[in-house]
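Trainee: Have a look at this prediction, sequence included:
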Amino acid sequence: MEQQKLPNSTLILVFGILSIVTCCCYGIVGLILGVVALVLAKKATQLYAENPEDYTGFQNVKTGKVLAIIGIVLSLLYAIFVIWLFATFGWEAMQDQELMQERMREMFDQ
């Protein structure tokens, strides 16, 4: 029987890469792509575990899974940072550069 490419192996790799690239989109886009990549990687890993001799492309799945985990961690860290910014400086300061500079001066002058 001829080996076939593991379903979604390239997609998992692409989503893993994109989860890292988009982690700075308030953490949301990277988080979504990372979780989707992990779910697809789990399904592909189960399929590969049943018949490893029938499929190729498992290296893409493993690499995509690692990249997705890194993307999820970075996205969560960035989301926590954004939440901290909003909690510390407020919504108004985030939209007004002068007010933000004033609040930063107040924060660091203490």
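Mentor: Great, that's in hand.
Trainee: from here on, contacts and neighbour counts on C-alpha atoms
Mentor: Fine.
Trainee: how close does the nearest residue to M1 once chain neighbours are set aside get to V36?
Mentor: By the measure of Cα to Cα, 6 or more residues apart in numbering, the closest residue to M1 outside its immediate chain neighbours is D54, 7.4 Å from it. Distance of D54 to V36, given as Cα to Cα, to the nearest Å: 24 Å.
Trainee: So those two - more neighbours on which side?
Mentor: Counted by other Cα atoms under 10 Å, D54 and V36 do not tie: V36 has more neighbours, with 17 against 14.
Trainee: which residues does the more buried one contact?
Mentor: F15 (Cα atoms under 8 Å, 6 or more residues apart in numbering).
Trainee: Mind listing what's buried along the helix or strand encompassing it?
Mentor: V36 is part of helix 28-50 when elements are defined by DSSP states H and E. For helix 28-50, the buried set under the neighbour-count rule, 16 or more other Cα atoms under 10 Å, comprises 28-38, 40-41, 44-45, 48.
Trainee: Comparison target below:
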Amino acid sequence: MENNQTQEQLQNSTLILVLGILSIVTCCCYGIVGLILGIVTIVLAKKATKIYAENPDLYTGFKNVKTGKILAIIGLILSVLYLLFTLWAVMTFGWEALQDQELMQERMREMFDQ
């Protein structure tokens, strides 16, 4: 039996892929931007996966959704790690030291000389 139905692009599949990539690229923005993009990407991917699962023969682009979701998970992990590192650095050295290179060098010397 022939399938005469035309397939259409799964809604937001390209957007999910792009946001997944951006969640990794922006994880170094204190972890906040990558975290937000990763969460948004996972929510969009979950909705697209549900739509695709209802009738997979009607849609193309599910590979973009799967890839984008994997990238978003990686971006989330990197963002959380970077955010934790940033919080640790602020608590250890202080925000002023992170802004001033000389003060940072002084605080690091104090930390390692003990």
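Mentor: Structure's in. What do you need? The structure presented is a predicted model; accordingly, all values stated were derived computationally and were not measured.
Trainee: tell me the strands in structure 1, going along the chain?
Mentor: Counting by DSSP state E, the segments of structure 1 that form strands are 4-5, 55-56.
Trainee: Highest mean neighbour count out of those?
Mentor: Highest mean neighbour count of these: strand 55-56, a mean of 16 (counted as mean count of other Cα atoms under 10 Å).
Trainee: for structure 1, longest helix please?
Mentor: Across structure 1, the longest stretch assigned as helix under DSSP state H is helix 58-95.
Trainee: how about that helix, aligned to which bit of structure 2?
Mentor: Under TM-score structural alignment, the match for helix 58-95 of structure 1 in structure 2 covers residues 62-99.
Trainee: gap between the longest helix of structure 1 and the chain center?
Mentor: Distance, stretch centre to chain centre, for helix 58-95 of structure 1: 7 Å (Cα atoms, centre = their mean, to the nearest Å).
Trainee: buried ones in it?
Mentor: In terms of neighbour count (16+ other Cα under 10 Å), helix 58-95 of structure 1 has its buried residues at 58, 60-79, 89, 93.
Trainee: residues contacting I36 of structure 2?
Mentor: By Cα under 8 Å, 6+ apart, the contact set of I36 of structure 2 is S23.
Trainee: That one maps to what in structure 1?
Mentor: Counting by TM-score structural alignment, I36 of structure 2 lines up with I32 in structure 1.
Trainee: what about its match, distance to M1 of structure 1?
Mentor: Distance from I32 of structure 1 to M1 of structure 1, by Cα to Cα: 37 Å.
Trainee: do F86 of structure 1 as well
Mentor: Distance of F86 of structure 1 to M1 of structure 1, computed by Cα to Cα: 58 Å.
Trainee: Check I20 of structure 1 too.
Mentor: I20 of structure 1 is 37 Å from M1 of structure 1, where distance means Cα to Cα.
Trainee: Looking at these two, which is more packed in?
Mentor: Between I20 of structure 1 and M1, counted using other Cα under 10 Å, the more crowded position is I20 (24 against 5).
Trainee: was I right about that one contacting G71?
Mentor: Yes: look at I20 of structure 1 against G71 with Cα atoms under 8 Å: they come within range, at 4.2 Å.
Trainee: what touches both of the two?
Mentor: Shared contacts of I20 of structure 1 and G71, defined by Cα under 8 Å, 6+ apart, comprise G30.
Trainee: which other residues reach stretch 13-29 of structure 2?
Mentor: 33-38, 41, 44-45, 48, 61-62, 64-65, 67-72, 74-76, 78-79, 82.
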